[in-house]
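A.B. asks: After the sequence you'll find the predicted model.
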Amino acid sequence: MKWKLGDMVHGFRVNAMSHIEEVNSDAYVMEHVKSGARLMYLDNDDDNKVFYIAFRTTPDNSKGVPHIMEHSTLCGSRKYPLKEPFVELAKGSLNTFLNAITWPDKTMYPIASRNDVDFHNLMDVYLDAVFYPNCLKNPQILMQEGWHYELENKEAPLTYNGVVYNEMKGALSSPEAIMEDRAMEKLFPDTTYGVESGGDPEVIPTLSFREFTEFHRRFYHPSNSYIYLYGNMDIDKTLEYLDGEYLSAFDRRNVDSMVKTQAPFGKRISVTAPYGIAENEGTEGKAIHALYNAFNDHMSTMDSLAFRILNYVLIDMDGAPLKQAVLDAGLGSDLSGSYGDSYKQPVWIVEVTGSEVDKQQAFADVVDSTLRSIALKGLDKDMLEAALNRTEFTARENDYQGRPKGLFYGVRAMDLWLYDRDPMEALRYIDDINTLRDNLKTNYFENLLLRYVIKNPHQVLITMKPEKGLTEKMNRETAEKLAAFKSSLSDEQLDEIMASTKALKERQASGETEEALETIPLLSRKDLKRTVEEEVLEKENVSGMDHFHFGVHTNGITYLNLYFPLSGLTEEDIPYAILLSTLLRSLSTTKHSYGELARLSNAYTGGMSFAVNGYGKVEDTNAYLPALTVRAKALTAKADKLLDLLGEVINHTLFTDTKRLKELILQEKSEWDMTAFSRGHSLVMTRLTSYFSRGGEFAEQSG
């Protein structure tokens, strides 16, 4: 360890320290004595360094000021007076992550880079942005990023415009988003979780410039900040920089940003909310029902981890009892569940799609009776053990889809740190998993279900009801409201709105000055590494097949990809191949039921997936190779079990259970329908690529 408890390092006092085996790091929790800033540092040999500064932001209304402030702070600052410094910064950066994120109770500004100079540049731009933003003195930034009245001429209609306003109109147009918004409002009526931190388009236009700047003054102070550092860096130099360049300019103060605890309910609340569908759409099978459960705010990390396992066993695993009960009762086409512990009070959601409005109570009754029966009779211990093994595999693998793992560690730490709990405990899981494995012999999981759900009345039962033309109706009401407001304005007031509209457009259209551009720190050639890191791909022939192998450190995990060319299929057959890929592993085989397969997969592997992909040729846009791609992984010690299961699924799957086939197809359709909005950008991208190559056409079909 670098320091001892109580050591002072460039204004920071070491308050806690420990080695965390799970993230292979020495962890230090520190405090900047003068400013009150909190800091956590994970010291390890990872050269993909991560920094963030986060603030606890707890709004009491849905005007969207945390979200708008997140956008606006990045529109120029004291040192970097450009309109969009990050656009210019990215042109000369080697960042591996650069973003800003708003949650219901916090706002985070994270960056990551493997280059030391780049890392410091990005950190400096972010710190200057959050502490000295130009948006506090330039109302045009709030107009651009938040909202403003827009009027081109006196004959034109008066409208609302603004980046966050338009973004949230889109975000809150899906039934899933509307449902979450309404359910959280009812579940947490007295806390910050009951409002929309991203902003409700109906309320955003009531945000004033004074409220906006007051929000920054209140929350964007070091005493309300959480600074996170991760990776192999010159930590002494970094702490000296943080102290001397920024934090020492501030004095500690009390910031009222505490996340309140919602008092528990005496009974479950039921509510129905509408969502819009097109006039020509049918309403049959379009209702959604969900049960939201709020837990207490002192849940242990072990109980929280156990509830993730419970959610998987009850709903996500093939043969899951709660999912089977709801589907067998004919209450919908698919059941999903999610457990979120990134709140002070964790929330468990059970949701059925493809239902009817009048089945709300039937859905609640089936959920209640099934959970009571499970708690009384007990959970399948094999399923629990398989789910626990899967959870352990996922935790050990640390697969973050190419993003910096240090960032995910930092986000995870905030799940406790933000609520004045030990952030290091959020990163530990080995002891909890070992204890949970011992608890498989007891009724621990059943008692957990009893305590947190069955005997917990802090619940909201919500139904989303499809309503034809609702979106159009709301748009008309907004237009009528604006028209009435416009008619109440004098000519001078209309001239003022037109002048501000013109001035904003001129600002947006103008380029950056040379003087401003020169302030952006860019990398030079001397800052770059002169060596290229290469991974060696080994090729050999195994039983007549080409085998490619990367010899890299995988923490004892074997990753296997298999490619089966589909060149013998006609284009008419390809959709059926795609459907087949969604069915494999979810149907029974000659040896095992699909439920047993799921348990074996979880017990011995880290997962198996099947997909149909098209692989294009660089030299010929009209040529591509369709293939069924199999991706699988397991601990190397269990690789033989993985191969046995793959062989069984590929060669011995049964397609005779028509009831199960129909269930899976309806689930796939329901999932596609419900995620189409969130995947809109991907759908547009595949549509665009379809115009340029045959491989692109295939990608659109298979997407």
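C.D. replies: Right, received. Where do you want to start?
A.B. asks: For the rest of this, base every contact and every neighbour count on C-alpha atoms.
C.D. replies: OK.
A.B. asks: what ranges do the strands span in the stretch 101-250 of the chain?
C.D. replies: 101-102, 106-113, 148-150, 159-161, 225-230 (DSSP state E, counting those that start in this stretch).
A.B. asks: Hmm, I typed the wrong one, I wanted the stretch 451-600 of the chain.
C.D. replies: 459-468, 537-542, 545-550, 557-565.
A.B. asks: residue contacts, residue 454?
C.D. replies: 368, 371-372 (C-alpha atoms under 8 Å, 6 or more residues apart in numbering).
A.B. asks: okay, pairing it with this:
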Amino acid sequence: MLTDRWPPFMNAFTASDYTMYPFSDAEFQRFPESSVGLFDAVFFPCLRELDFWQEGWRLENSDPQDPSSPLVFKGVVFNEMKGAFSDNERLYAQHLQQLLLPDHTYSHTSGGQPLAIPDLTWDQLRHFHQTHYHPSNARFFTYGDLPLEQHLKQIQDEALVRFQRTQPDTHVPKQQPWTTPREAHVSCSPDVMAPDPNKQHTLTVSYLLGDITDVFESFVLSLISSLMISGPNAPFYRTLIEPNIGSDFSSMVGYDGSTRQGCFTVGLQGIAEHDASRVKRIIHDTLDDIIAKGFEEERIEALLHKLEIQIKHQSSSFGLSLASYIASCWNHEGDPIELLRVGENVDLFRRKIAQNPNFLQEKVRHYFKENTHTLTLSMSPDEDYVKKQADSEEVKLRQKIQQLNEDNRKDIYQKGLQLLSEQTKVQDVSCLPALQISDIQPHLTYTHTHISTTAGVPIQYCEQPTNGMVYFRALLNINTLAEELKPYTPLFCSVITKMGCGGLDYKQQAQQMDLYTGGMSVTPQILPDHTHMDTYEQGILLSSSCLERNVSEMFHLWSDIFNSPHFEDSERLRSLVMMSAQELANGVADSGHVMAMTRAARSLSPASQLQETFGGMEQVKFMKRVAESSDLTSVLRKLARVKRHLLNAENMRCAINAAPPKMAAVALQTEGFVGSVAATRKQRKAVRPHITERPLDPSADPSSSLATRKLVSEPSFQACAMKTFYQLPFPVNFVSECVRTVPYTHPDYASLCVLARLMSSKFLHGEIREKGGAYGGGARIGGGGVYSFYSYRDPNSTGTLSAFRRGVDWARSGSFTQQDIDQSKLSVFSQVDAPLAPSEKGLSVFLWGLSDDMRQQHRERLFNVTHTHLVDTANRYLSVGKCVSAAAILGPQNEALSKDPSWICH
């Protein structure tokens, strides 16, 4: 309820040995009042038995209102963890930690093994909270422009003064070191989306390292980890990735400082089982080679440059990032202030290297070669894995049921009815402090930008306090690209900065990027029009950043990528293809709700159709086919064709964010880059016949409107209903229904925004999470006008689709209060008014053509949304028969859907 009651951000992050409760508010004046909710949530939760049944686990009739229906396990966290352990990467990471640190805290699963959760009792939970979630066991972190004394006084008055100091035994002891290395194996479910179905084996070698409270030693080990694995110049990249033994590094690769003692892991996923011994041998041989040769000085300098960039870069979540960075070390009595003195650690590191040229090799020898606390962990798919997990759950369920007598069964039925009644009640939140709509600023803060043109290319300049950084973006539309080449666009974007360019091979290119930039990326962009549902901009976005002193080098690299990218090395391409395909396959289990929404929306608008091609299940399947190709020569030729259409300054506009004193110099460098790529541009005939040019900032003076968006119009597009089911080896579902509505500037769009938040918090949360047991669910609307219902890690499938429809009926009935509306508006404004980093200012107009005047108009419409508007909007756009909707489900075998001809099953 807290995030619906206030605009602030509030959450709970569960680590292996602590829980973090981050809270933030952009308004200093309301911070003291609104932060009261944080202290109540952490130190004074109700923890009623009903809450435990709902959120944890319970035995309940499958139909709570029918005592003859079978008893089943229910509970939000129970289903959440079932979903979490259906993710092979999460499963592997959990086993690795438990096996490497088996003697105490880390041998347990912090979120709970799914079949261990039903052994937890309500009394155990309350006792654990009383013991551990106590101010004596807490650490407080504050960040922001606020008087520290006032904030500390509030912590004292709201929390500390209400407790007596205790001595909770939460100290995590050190792991007893092993005298000999160990090996272990775990099983997982097969991955139907894997790049190569015959290569689904994972193998890593992990080394337990030193105490993370030794800040400098941990700093050095983190640097060594990056030197060994990060980028194509790293030793392990050369020996493990380049030979194409597997699809990618294991997801657990690198240094991990989240536990009392750090660890380093290296290995591969997507290998053949017979290659396991080869991978182990390569790992040991590579360590020998590092000890003998060390690391190149230029690579060390590139890594230290990246650290400098990280220190200077400002993000909108900077305070939260700092808190997360220091949490583990501080939790184990380390010095958080010392941890933040990165510059001092860099200086000490330089002195150590200067004093002893073999400093790093000696560390590698000590921590890796001579380390006997080493775990070799392998994982391979078991065709019966999902069935075995289901059978284990069934055994556990039978054991629980066998312990019941008739009175227990009656009690379960009565408690089920009691919980159902509680879930149906409207919560009384009058005791909570509440903001008023009048507390929200009526006007947004305008961002000043200036547009000029060089060689016909518009350039937007935005002066911001960027802390010595320069941020560059370029958007290039892809209107001339043939339809058969469109699916290759994401792959092109992924590889174009990694294949080499100009006189640099891909290793030299990577080194130059690390030495002179904060990263260079290219991503596909589908930007819906804010006035028409069937109009959109399609393109690619070039993004990079650098220190002010390195602008020239950054643009030189971009010039080489534009003018002379390399598309000759098929083996290099194969490595990148396998990594990309593996990343897409791995992402389905964690982002299944996004995949479901993307799939459902594809038949509702042209922009959504292209989004499915670029980033949905279609792209996952497409990359799997590419990865399975024995010869990538034809792919290289296609990528070269894509390049000729995409990297064309004829269809480019640029944006620069930099500090005012440096903007003039940066502008000269930008104009030089634009001139160098514009000189080689070629005119190409557009493939699509319907191209509309619209000023980037419609509110600007027409005589100064130099930039235009080249929009694709598809007036003949026919939205249609479509239902798709993907059977995947998950024990839970990801469900979505999407509805075609209206674009951003339509007067009803603001009502749809508020309605989505209202339905999520006041109806769908109760139906999908509290009653249905899904980990999450709700409604949202995107800028393209597609209204999406979704659920995440959901034990139900078509039942959730019915809940979506009941939500529409609830909204149409107007069964909500003005207080509900105000809370929903506050929640919407918390997103609208979310802080923007200096690097992000001006992007709304640059990318989407949303001027400050247009955003202000949308803001005013949000203020003016009424009860009547919401009911009318629900009737007009979401009612059956008045809307075009489509659905998608990703989940386990479903015989009902397989037999239903209205569903397209994959």
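C.D. replies: Sure thing, it's come through. Note that the coordinates shown come from a computational prediction; the quantities given were computed from them, not determined experimentally.
A.B. asks: related to what we said a few turns ago, which of the strands of the stretch 101-250 of the first structure sits closest to residue 17 of the first structure?
C.D. replies: Of all these, it is strand 225-230 that lies closest to residue 17 of the first structure, at 14.2 Å by C-alpha to C-alpha.
A.B. asks: circling back to that earlier point, closest one to residue 290 of the first structure among the strands of the stretch 101-250 of the first structure?
C.D. replies: Here strand 101-102 is closest among those (C-alpha to C-alpha), at 24.6 Å.
A.B. asks: wait, isn't residue 412 of the second structure in contact with residue 59?
C.D. replies: Yes: Residue 412 of the second structure lies in contact with residue 59 (C-alpha atoms under 8 Å); the separation is 6.9 Å.
A.B. asks: check contacts around the equivalent of residue 385 of the second structure over in the first structure.
C.D. replies: Using TM-score structural alignment as the criterion, residue 385 of the second structure maps onto residue 470 of the first structure. Counting by C-alpha under 8 Å, 6+ apart, residue 470 of the first structure makes contact with 274-277.
A.B. asks: could the strands of the stretch 101-250 of the first structure go into TSV alongside mean neighbour count?
C.D. replies: Below are the strands of the stretch 101-250 of the first structure laid out as TSV (neighbours: other C-alpha atoms under 10 Å):
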stretch	mean neighbour count
strand 101-102	17
strand 106-113	23
strand 148-150	20
strand 159-161	17
strand 225-230	24
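A.B. asks: Output these in TSV, with distance to residue 485 of the first structure appended to each entry.
C.D. replies: Output for those, formatted as TSV (distance: least, C-alpha to C-alpha, whole Å):
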stretch	distance to residue 485 of the first structure
strand 101-102	32
strand 106-113	34
strand 148-150	11
strand 159-161	11
strand 225-230	41
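A.B. asks: of those, which approaches residue 590 of the first structure most closely?
C.D. replies: strand 101-102 (48.4 Å).
A.B. asks: Give me the mean deviation of the closest one from the second structure.
C.D. replies: Following the fit onto the second structure, the mean deviation recorded for strand 101-102 of the first structure is 1.1 Å by mean C-alpha distance after the TM-score superposition for the first structure.
A.B. asks: Where in the second structure does that strand fall?
C.D. replies: With TM-score structural alignment applied, strand 101-102 of the first structure matches the range 13-14 in the second structure.
A.B. asks: what's in contact with the matching stretch?
C.D. replies: Stretch 13-14 of the second structure is contacted from outside by 19-22, 110-111, using C-alpha under 8 Å, 6+ apart.
A.B. asks: roughly how far out does that stretch sit from the chain middle?
C.D. replies: 15 Å (C-alpha atoms, centre = their mean, to the nearest Å).
A.B. asks: With stretch 376-389 of the first structure instead?
C.D. replies: In terms of C-alpha atoms, centre = their mean, the centre of stretch 376-389 of the first structure is set 28 Å apart from its chain centre.
A.B. asks: And for stretch 333-348 of the second structure?
C.D. replies: What separates the centre of stretch 333-348 of the second structure from the centre of its chain is 28 Å, taken as C-alpha atoms, centre = their mean.
A.B. asks: returning to what we had before: quick one: which of the contacts of residue 470 of the first structure sit in strands?
C.D. replies: Mapping the contacts of residue 470 of the first structure onto strands (DSSP state E) picks out 274-277.
A.B. asks: Dump the residues you listed into JSON lines; add neighbour count as well.
C.D. replies: Output for these, formatted as JSON lines (neighbours: other C-alpha under 10 Å):
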{"residue": "274", "neighbour count": "16"}
{"residue": "275", "neighbour count": "22"}
{"residue": "276", "neighbour count": "19"}
{"residue": "277", "neighbour count": "21"}
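A.B. asks: Aligned counterpart of residue 270 of the first structure in the second structure, please.
C.D. replies: By TM-score structural alignment, residue 270 of the first structure lines up with residue 183.
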